[in-house]
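Enquirer: Below are the sequence and a predicted model; questions follow.
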Amino acid sequence: MVIPVHDVNPVRRTPYVTYALIAANVFVFLFMPGLAGSVAGDSSLAQYCHLQAFLDQYAVVPRELIHHQMPRLVPTGDVGVGPQGPGCLVGPPGYDKSAELSVLTAMFLHGGWLHLLGNMLFLLIFGNNIEDRMGHVRFALFYGACGYAATYGFALLNDGSAEPLIGASGAIAGVLGAYLVLYPRARVWVLVPFLVFLPLRLPAWLVLGFWFVLQAVYSSGTGVSDAGTVAYAAHIVGFLAGMLIAWPLRRGTPPPPEPRGLLFGRQARPRHTW
């Protein structure tokens, strides 16, 4: 696995939507119930129950989205004691949930710091150029469309699942797919783990193509132990949706200029010879 850190692809305007999406994701994560304690290392059953109730209301559940089978009993957020000991209480839902709207709310929820930071890193590196090419409004609509396509694609493949689905990965995968179509020759600085992290500058088609192949391999359950907890199929659908939407813009997108004298993605200072 390679870790992208910077792309050599300048933009013409400030990516306000990209920055706003990152800020919104971080803000929502910091205020998700039950996560503050887990980050600090003092998680409790009460926090876990509170988080489960929150996710049941705002996360996507494939069975609800495809078949509109809303559960009669949901976590209430309270702790109770049953025959098998303490656990989360369940009861009739005290809210009206829109399965379609939950696709949008779930795109701003994350299950941990690594989940959040990984997604935001990819969005920061690749989202600014796609926003620069599409414009602010169209990029926002594109981001949402890819997120919905990824979520519905995963839900159709797992229509009987009652497990909550959260994260911006599907929408960001769409951004990666668009970047591959529009800027395949752009150079991307990556860190490659080989004893130590080696910095390499590789073409975007190689970096993003390798990422897509990994998602396809992982979705089959090969080479990864958590294939059941990560929605790799959503990544694939989002990536393909981004490619399809961006394809008509391909002809009008010139290849990015590559400045000379680059040192790890930055302009190197001129050296004097004596």
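Expert: Alright, I've got the coordinates. These figures come from a predicted structure and were not determined experimentally.
Enquirer: drop to CA atoms for contacts and neighbour counts, all remaining ones
Expert: Noted.
Enquirer: Could you measure from the residue sitting nearest the centre point of the chain over to residue 133?
Expert: For the chain, residue 169 is the residue whose C-alpha lies nearest the centre (Cα atoms, centre = their mean; 2.0 Å). From residue 169 across to residue 133, the span is 21 Å (Cα to Cα, to the nearest Å).
Enquirer: What of residue 207?
Expert: Taking Cα to Cα, one finds residue 207 at 20 Å from residue 133.
Enquirer: Residue 179 now?
Expert: 10 Å.
Enquirer: the more surrounded of those two?
Expert: Applying other Cα atoms under 10 Å to residue 179 and residue 133 shows that residue 179 carries more neighbours, namely 26 against 21.
Enquirer: host element of that one?
Expert: Assigned by DSSP states H and E, residue 179 belongs to helix 169-182.
Enquirer: Could you do residue 193 as well?
Expert: Short version, using DSSP H and E: residue 193 is in strand 187-194.
Enquirer: Which residues does that strand contact?
Expert: Applying Cα atoms under 8 Å, 6 or more residues apart in numbering, the contact partners of strand 187-194 are 1-9, 197-204, 207, 264-265.
Enquirer: which parts of that strand are buried?
Expert: Of all the residues in strand 187-194, those buried under the rule 16 or more other Cα atoms under 10 Å are 187-191.
Enquirer: Against that first model, consider the following:
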Amino acid sequence: MFLPLHDRNPIRHISFPYVNYALIGATVLVFLVQSILTEPEWDRFVLGFGMIPVVVRDLYPAPVAWLPDQSTLVTYAFLHADWLHLLSNMLFLWVFGDNIEDALGHVRYLVFYFLCAAAAALVHLLFNINDLGPLIGASGAVAGVMGAYLMLFPHARVYVLFRLVIPIPLPIPAVWMLAVWIGTQVFYLVIGSEEPVAWWAHLGGILAGLLLAVPLRRRGVILFGGR
């Protein structure tokens, strides 16, 4: 229902969010590599760097022998199934990530992003403990960024593309948009959606973002701001 376009929330502490843009660039680059692979190569790539619960639990050997099993708790976040999967995640990261990098600082933002990715993967593992399929996508890490935004800038205005009959750009408080997004994840979990979407990873990521934003924010950044 809501597709974010941009926010009205200037950065105040850094001159340029280069870590956020580097994450976007690296993720797009990995997908470009994926896109030139043959189907068997693509499968091996995803199995090797995606997060497979039974591999992380050391029940099955890792497809990539030189890669530590637990490293896929982060590497999976750079893989995507298709262009729509990639672009939707990168759009959310572009809209919300710069302000979180500003609020945390460059190094802590990078650590924060990886921690949210790992937390999302672990929550997915917890509820899919014997799953043989790989988890891929930046959604969990991006959900963490959205959780931090909800904690730090709930009153900031976000311009969203809102559609009832025709799409129209509409400025709304971030808390409204993010609350709808969280509610959607919970709804699909409750009804037991069969869509190939890692709902638990999304919720794990957003919870990690909510919790980590508090201790990792730089001094002087208040909670529940954005006015």
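Expert: Yes, it's here. These numbers come from a predicted model, not from an experiment.
Enquirer: what's the TM-score for these two chains?
Expert: The TM-score (TM-score structural alignment, normalised by the length of the second structure) is 0.91; 222 aligned residues with a Cα RMSD of 2.0 Å.
Enquirer: circling back to that earlier point, closest to residue 145 of the first structure out of the buried residues of strand 187-194 of the first structure?
Expert: Using Cα to Cα, residue 188 comes nearest to residue 145 of the first structure of the buried residues of strand 187-194 of the first structure, at 25.7 Å.
Enquirer: what's the closest non-adjacent residue to whatever residue of the second structure lines up with that closest one?
Expert: Using TM-score structural alignment, the equivalent of residue 188 of the first structure in the second structure is residue 158. Spatially, and ignoring its direct neighbours in sequence, residue 158 of the second structure is nearest to residue 7 (4.1 Å; Cα to Cα, 6 or more residues apart in numbering).
Enquirer: Residue 117 of the second structure now?
Expert: Nearest to residue 117 of the second structure is residue 141, by Cα to Cα, 6+ apart, at 4.2 Å.
Enquirer: Residue in the first structure paired with that neighbour?
Expert: Using TM-score structural alignment, residue 141 of the second structure lines up with residue 171 in the first structure.
Enquirer: I'd assumed residue 150 was in contact with that match.
Expert: Yes - if you go by Cα atoms under 8 Å, residue 171 of the first structure and residue 150 touch, sitting 7.0 Å apart.
Enquirer: Look at the aligned residue in the first structure for residue 200 of the second structure and say how many residues are nearby.
Expert: Structural alignment (TM-score structural alignment) places residue 200 of the second structure against residue 233 in the first structure. For residue 233 of the first structure, the count of nearby residues is 23 (other Cα under 10 Å).
Enquirer: Likewise for residue 203 of the first structure?
Expert: 19.
Enquirer: how about it, what's its partner in the second structure?
Expert: In the second structure, residue 203 of the first structure lands on residue 173 (TM-score structural alignment).
Enquirer: What residues of the helix or strand hosting residue 201 of the second structure count as buried?
Expert: Using DSSP H and E, residue 201 of the second structure sits in helix 199-216. Judged by neighbour count using 16+ other Cα under 10 Å, the buried positions of helix 199-216 of the second structure are 199-210, 212-214.
Enquirer: And the residues you listed, which two are furthest apart?
Expert: 199 and 214 (24.0 Å).
Enquirer: Check the separation of the first and last residues in stretch 151-163 of the second structure.
Expert: 26 Å.
Enquirer: ugh, typo on my part, it should be stretch 53-70 of the second structure
Expert: First-to-last residue span, stretch 53-70 of the second structure, Cα to Cα: 10 Å.
Enquirer: if we can go back for a sec, and the residue nearest to residue 117 of the second structure, what is it in contact with?
Expert: With Cα under 8 Å, 6+ apart, residue 141 of the second structure has these contacts: 77, 113-118, 120, 205.
Enquirer: Mind putting those residues into JSON lines with secondary structure?
Expert: Below are the contacts of residue 141 of the second structure laid out as JSON lines (DSSP: H, G, I helix; E, B strand; the rest coil):
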{"residue": "77", "secondary structure": "helix"}
{"residue": "113", "secondary structure": "helix"}
{"residue": "114", "secondary structure": "helix"}
{"residue": "115", "secondary structure": "helix"}
{"residue": "116", "secondary structure": "helix"}
{"residue": "117", "secondary structure": "helix"}
{"residue": "118", "secondary structure": "helix"}
{"residue": "120", "secondary structure": "helix"}
{"residue": "205", "secondary structure": "helix"}
